[in-house]
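> for reference, the sequence and a predicted model appear below.
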Amino acid sequence: MEDILDSTNRKILHELATNARIPITELARKVGLSKTPVALRIKQMEQIGLITGYRAILSPLKLGLTHVTYIEVRLSDTRQKALEEFNAAVRAIPDIEECYMIAGGFDYLLKVRSRDMTDFRRIMAESISALPYIHATSSYVSMEAVVEQHWTAS
């Protein structure tokens, strides 16, 4: 992978992560190549799975999703079948922005965005509490996002 991630490809990735809609001509100018080699490099990075897609990044604040809560989840069963069922159920809940399996004092960490505390309580009652194998949860409300960014190749 290191041979693919030369300085030019890192520049291309950085520019695409900053603005995926950048015209290929402008991208080529910024990285110091012509259009064809840049297009070929992008195609190669897509084919090997380094670039997995392009999407619009929405503003949760403009969408009214100003309330962020992190939830520790402890499961009653951590055998493979239970983990697979839990994972599938979590993926089906659009209110869960992120979910990580954790090695530590609990099993999963969820990030939930909601409009307010009332909305969060509804999400907890209707969705999260209904997840399979839930033994216990602990919630932590975020007061302020100090750093919130998307990864870019530098």
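Yep, that arrived. A quick note: this is a predicted structure, and the numbers were derived from the prediction, not measured.
> from here on, just use CA atoms for contacts and neighbour counts.
OK.
> which outside residues touch stretch 138-148?
If you take CA atoms under 8 Å, 6 or more residues apart in numbering as the criterion, stretch 138-148 is touched by 67-73.
> kindly recompute the last result at 10 Å.
Contacts with stretch 138-148, where a contact means CA atoms under 10 Å, 6 or more residues apart in numbering, come from 66-74, 106, 109-112, 117, 124.
> next up, a second structure to put side by side with the first:
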Amino acid sequence: MDIFDRRILRALQKDSQRPIAELARDIGLSTSACHRRIKLLEENGLIRGYAAQIDRTALGLKLQVFVEITLSSQAREVLEAFETAVTRFDDILECHLTSGHADYILRVVARDMNDYADIHRECLSRLPNVASMQTIFTLRPVQQWRGYPIRDAD
């Protein structure tokens, strides 16, 4: 990956809807060279797809929570059963295996506290082998996701 590939990735993370001609001009490439590089970045798996950034609050999802999960055991079959179950619930946006006092951290959004109570009852409480669960309510975002840092080569 060279400086032009990094410029392309930075620009696409900010706005993947820009016309290629505009993108190429801004990073100092011809349109065809820029297009060719984007296709190679896609083929090599650096660009996995394109998506719209949706405002969750505009969808009515005003409550965002992180849920720390500790399982009853660290046995492989316990971890696998939990991870399989997590993928069955659309209300669980993200699940990360972690180190530290919790085994997993989940990210969940809900319309309000009543909606979260329903998600807790119908989804989270049905996850297998959970020994303890702690919900952390976010008050407000301080820094939102802006993309991965793409640093210049040393």
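Okay, I see it. Source: prediction; values computed, not measured.
> what's the TM-score here?
Scored against TM-score structural alignment, normalised by the length of structure 1, the superposed chains reach a TM-score of 0.92; 150 aligned residues with a CA RMSD of 1.2 Å.
> ok, so of the contacts of stretch 138-148 of structure 1, who is nearest D95 of structure 1?
Checking the contacts of stretch 138-148 of structure 1 against D95 of structure 1 with CA to CA, the nearest one is V112 at 5.9 Å.
> identify the residue spatially nearest to the closest one, adjacent ones excluded.
Leaving aside its sequence neighbours, V112 of structure 1 sits nearest to I96 (CA to CA, 6 or more residues apart in numbering; 4.7 Å).
> now do the same for the one you found: its match in structure 2.
Counting by TM-score structural alignment, I96 of structure 1 corresponds to I92 in structure 2.
> residues near that match, how many?
18 (other CA atoms under 10 Å).
> show me the contacts for it.
66-67, 86, 106-109, 119, 123-124 are the contacts of I92 of structure 2 under CA under 10 Å, 6+ apart.
> next one: M101 of structure 1
For M101 of structure 1, the contact set (CA under 10 Å, 6+ apart) comprises 73, 83, 87, 107-110.
> cool, and S114 of structure 1?
Listed by CA under 10 Å, 6+ apart, the contact partners of S114 of structure 1 are 60, 63-69, 95-97, 120-123.
> make a ChimeraX selection of the buried ones in the residues you listed.
In ChimeraX, a selection of the buried entries from the contacts of S114 of structure 1 looks like this (16 or more other CA atoms under 10 Å):
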select :65,66,67,68,69,95,96,120,123
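> picking that back up, can you put the contacts of M101 of structure 1 in TSV and add distance to A20 of structure 1, secondary structure and neighbour count?
Output for those, formatted as TSV (distance: CA to CA, whole Å; DSSP: H, G, I helix; E, B strand; the rest coil; neighbours: other CA atoms under 10 Å):
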residue	distance to A20 of structure 1	secondary structure	neighbour count
V73	35	strand	23
L83	35	helix	17
N87	30	helix	17
D107	35	coil	18
Y108	31	strand	19
L109	29	strand	19
L110	28	strand	18
